[in-house]
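Participant: build me a model:
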Amino acid sequence: MQISAETGVMYAWGDDKKENPIECMLVMSEDNPGVWEPLGFNSIEGFTYVRGHEYYLSVRRTILANPPADASDRTYSLIRILEDRVVTEPEVPVDEEITSEEDIEYHDLCPFEKYAISKEFVVDKDGNIYYGDGSSLPSYDNARIWLEDVLDKEDPNWVKFQTVSYQATYSYVFSPFTDDIRLIRNDSHGPMFKSVIPEDEFTRIIQTMQSGEEVRYALILANVYKKGLQKLEFTIKKQ
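Facilitator: Predicted coordinates:
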């Protein structure tokens, strides 16, 4: 069995309307070669998945004669890990025709207010990062800009907006320090802080900005086809 470094989305048994997407592994097995299939994180006994790792496993598959009504008819247990490889995300190329915000094509029904992020981040002279309310983030290398799904479940398009076409796979980054547009990959929770604000820009904020000064960044979230979903803006303020 091969396990992708990227995760997917699955739905619980009985969730026929697909109202509650669940993050899961993507696996490819000898049963269905060439096809990535969803599998729950805890579905392989003895194996713990780490995001960003690609695995090749030897597993024991058991097909159940009388499976539970709300579960799969097969179970898996780990025999051994054949390969465990950390996958480094390559820089995502931006289409040469995209030189401004107006060049980004939006997907059907978009832009739409599906996601939200914190509107303000604060950085002190030592490079510590805080939310606007004063709560701290992890270090620069480990901080994340979290994407919160705020779409009302009563919205008539709620189910449609949970499909892959409306998931924020990428972000187009608009920086106050350059006219270049960068395209970065998000994961299921949002982009890493250091992907949005590269080290040279973060150093510039720490070393050259005055106390109280702030700069504004913008993200245009995009789906797997690199079509826009919505625009989000936030500020970084020097403490």
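
Participant: contacts, neighbours, all on C-alpha from now
Facilitator: Fine.

Participant: tell me how far stretch 201-218 lies from the chain's centre.
Facilitator: Relative to the chain's own centre, stretch 201-218 is displaced by 25 Å; criterion: C-alpha atoms, centre = their mean, to the nearest Å.

Participant: number of nearby residues for residue 85?
Facilitator: Applying other C-alpha atoms under 10 Å, we find 11 residues neighbouring residue 85.

Participant: again, but for residue 62
Facilitator: Neighbour number of residue 62 under other C-alpha under 10 Å is 11.

Participant: next one: residue 121
Facilitator: 22.

Participant: what about it, which helix or strand?
Facilitator: strand 120-123 (DSSP states H and E).

Participant: what does the helix or strand following that strand contact?
Facilitator: The element immediately downstream of strand 120-123 (helix or strand, assigned by DSSP H and E) is strand 129-131. Residues outside strand 129-131 that contact it (C-alpha atoms under 8 Å, 6 or more residues apart in numbering) are 118, 120, 121, 122, 123, 136, 137, 138, 139, 140.

Participant: next, the structure of the following sequence, for comparison with the previous one:
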Amino acid sequence: MKNKNFFRMLLMAFLAVVGLTACSDDDGPKDSAKEIRMLVSAETGVMYAWGDDMKENPIECLLVKTEGDSEEWQNLGFEQIKGFTYERGHEYYLSVKRTILANPPADASDRTYELIRVLEDRLVADPEIPIDKEIKTEADIEYYDLCPFEKYAISKEFIVDKDGKILYGDGSSLPSYEHARIWLEKVLDMEDPNWVKFQTAPYQAYYSFVLSPFSDNIRLVRNESSGPMFKNVVPEDEFTRITQSMNSGEEVRYALILANVYKKGLQKVEFTIKKQ
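Facilitator: Reported below is the predicted structural model:
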């Protein structure tokens, strides 16, 4: 009888421990899933793998805006929306299942995405934008309000070789011609008395007027939130001329007059392209 009572008590203690463990699991943090809307840009961005602190290996990625997140374009890997296939030149509006992980991996995002359905798939037109017929020279570009002011900076020098590989002046590489971007870096000092004002929409560089060394025509291209695509600033015929016709050490100078949503100038920035 004593043995039976002992085993009965042991069994009850074991079941109590199991029950406590189950309760503990139920009360622990859980993943949170929600259907949201996501906008995927027709342009792509560049991101870097976790641990690539020197940013030596740029990776092309999607540019997305997601419901409930920042209004700025965010980088997202091509494979990070399960069930979605991206086609270049298309802008998408998606319904996706977003899951925020309760216990994400230390070296990965705390959220995952899975396509529910494509709400809109739009082929984006050529990124060169028509400009007023009156704008024929740099002097015809009207500047906005307090501009020009030093809010943006870009790399001052790009280097290309005969095979079309693009490098920054310091030797670090860019993605291919098709995917490289001329990044606009915000350098305005926060102590500037107009800093708050300059963060509003009329002072954001939505467009760039392109002044090319190979043409007298002024073109207008879209910047998005991080800068224009390299191929839009330096079209294929000019890039071929640089890579195939220029001699080693020769360089050409381009200029961008950054413009706001009203296509009025904000600031002029310049850069050179040198043949390696």
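
Participant: care to give me the TM-score?
Facilitator: TM-score of the superposed chains, computed with TM-score structural alignment, normalised by the length of structure 1, equals 0.72; 196 aligned residues with a C-alpha RMSD of 3.2 Å.

Participant: out of the contacts of strand 129-131 of structure 1, who's nearest residue 219 of structure 1?
Facilitator: Of all the contacts of strand 129-131 of structure 1, residue 118 has the smallest distance to residue 219 of structure 1: 12.3 Å, by C-alpha to C-alpha.

Participant: who touches the residue in structure 2 that the closest one lines up against in this structure?
Facilitator: For residue 118 of structure 1, the aligned residue in structure 2 is residue 155 (criterion: TM-score structural alignment). By C-alpha under 8 Å, 6+ apart, the residues touching residue 155 of structure 2 are 168, 169, 182, 183, 271.

Participant: against residue 228 of structure 2, how distant is residue 74 of structure 2?
Facilitator: Residue 74 of structure 2 sits 16 Å away from residue 228 of structure 2, taking C-alpha to C-alpha, to the nearest Å as the criterion.

Participant: the two: which has the busier surroundings?
Facilitator: Neighbour totals were compared for residue 74 of structure 2 and residue 228, and residue 228 leads with 23 against 17 (other C-alpha under 10 Å).

Participant: isn't that one up against residue 221?
Facilitator: Yes: counting by C-alpha atoms under 8 Å, residue 228 of structure 2 does reach residue 221; the two are 7.0 Å apart.

Participant: tell me, what's touching those two both at once?
Facilitator: 207, 208.

Participant: skipping its backbone neighbours, what lies nearest residue 128 of structure 2 in space?
Facilitator: residue 221 (4.9 Å; C-alpha to C-alpha, 6 or more residues apart in numbering).

Participant: before we move on, the earlier item: buried ones among the contacts of residue 155 of structure 2?
Facilitator: Buried by 16 or more other C-alpha atoms under 10 Å: 169, 182, 183, 271, out of the contacts of residue 155 of structure 2.

Participant: any idea what the second one aligns with in structure 1?
Facilitator: Taking TM-score structural alignment, the alignment pairs residue 182 of structure 2 with residue 145 from structure 1.

Participant: OK, contacts around that match?
Facilitator: Neighbouring residues of residue 145 of structure 1 by C-alpha under 8 Å, 6+ apart: 117, 118, 190, 191, 192, 193.

Participant: residue 64 of structure 2 now?
Facilitator: By C-alpha under 8 Å, 6+ apart, residue 64 of structure 2 lies in contact with 38, 39, 40, 41, 73, 74, 75, 76.

Participant: which ones among those map onto strands?
Facilitator: Judged by DSSP state E, strands contain the following of these: 38, 39, 40, 41, 74, 75, 76.

Participant: for the lengthiest helix in structure 1, packing partners?
Facilitator: Secondary structure of structure 1 per DSSP state H: the longest helix is helix 199-208. Of the remaining helices and strands, none touches helix 199-208 of structure 1 by 3 or more C-alpha pairs under 8 Å, 6 or more residues apart in numbering; DSSP states H and E.

Participant: matching residues in structure 2 for it?
Facilitator: With TM-score structural alignment as the criterion, helix 199-208 of structure 1 aligns to 236-245.

Participant: as TSV, the contacts of strand 129-131 of structure 1 with distance to residue 27 of structure 1 would be great.
Facilitator: TSV is the format used below for those (distance: C-alpha to C-alpha, whole Å):
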residue	distance to residue 27 of structure 1
118	33
120	38
121	37
122	40
123	40
136	36
137	32
138	31
139	32
140	32
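
Participant: neighbours around the counterpart of residue 171 of structure 2 in structure 1, how many?
Facilitator: Matched by TM-score structural alignment, residue 171 of structure 2 corresponds to residue 134 in structure 1. Using other C-alpha under 10 Å, residue 134 of structure 1 has 10 neighbouring residues.

Participant: tell me if I am right that residue 134 of structure 1 is in a strand.
Facilitator: No: counting by DSSP: H, G, I helix; E, B strand; the rest coil, residue 134 of structure 1 is not found in a strand; it is coil.

Participant: all helices for structure 1, in order.
Facilitator: 193-196, 199-208.

Participant: what's the most buried one of the ones you listed?
Facilitator: Highest mean neighbour count among the helices of structure 1 (mean count of other C-alpha atoms under 10 Å): helix 193-196, with a mean of 21.

Participant: ok, back up a step: distance from the strand holding residue 121 of structure 1 to structure 2 after superposition?
Facilitator: Taken over the aligned residues, the distance from strand 120-123 of structure 1 to structure 2 averages 0.5 Å (mean C-alpha distance after the TM-score superposition for structure 1).

Participant: hmm, residue 8 of structure 1 is touching residue 23, no?
Facilitator: Yes: using C-alpha under 8 Å, residue 8 of structure 1 is in contact with residue 23, at 5.8 Å.
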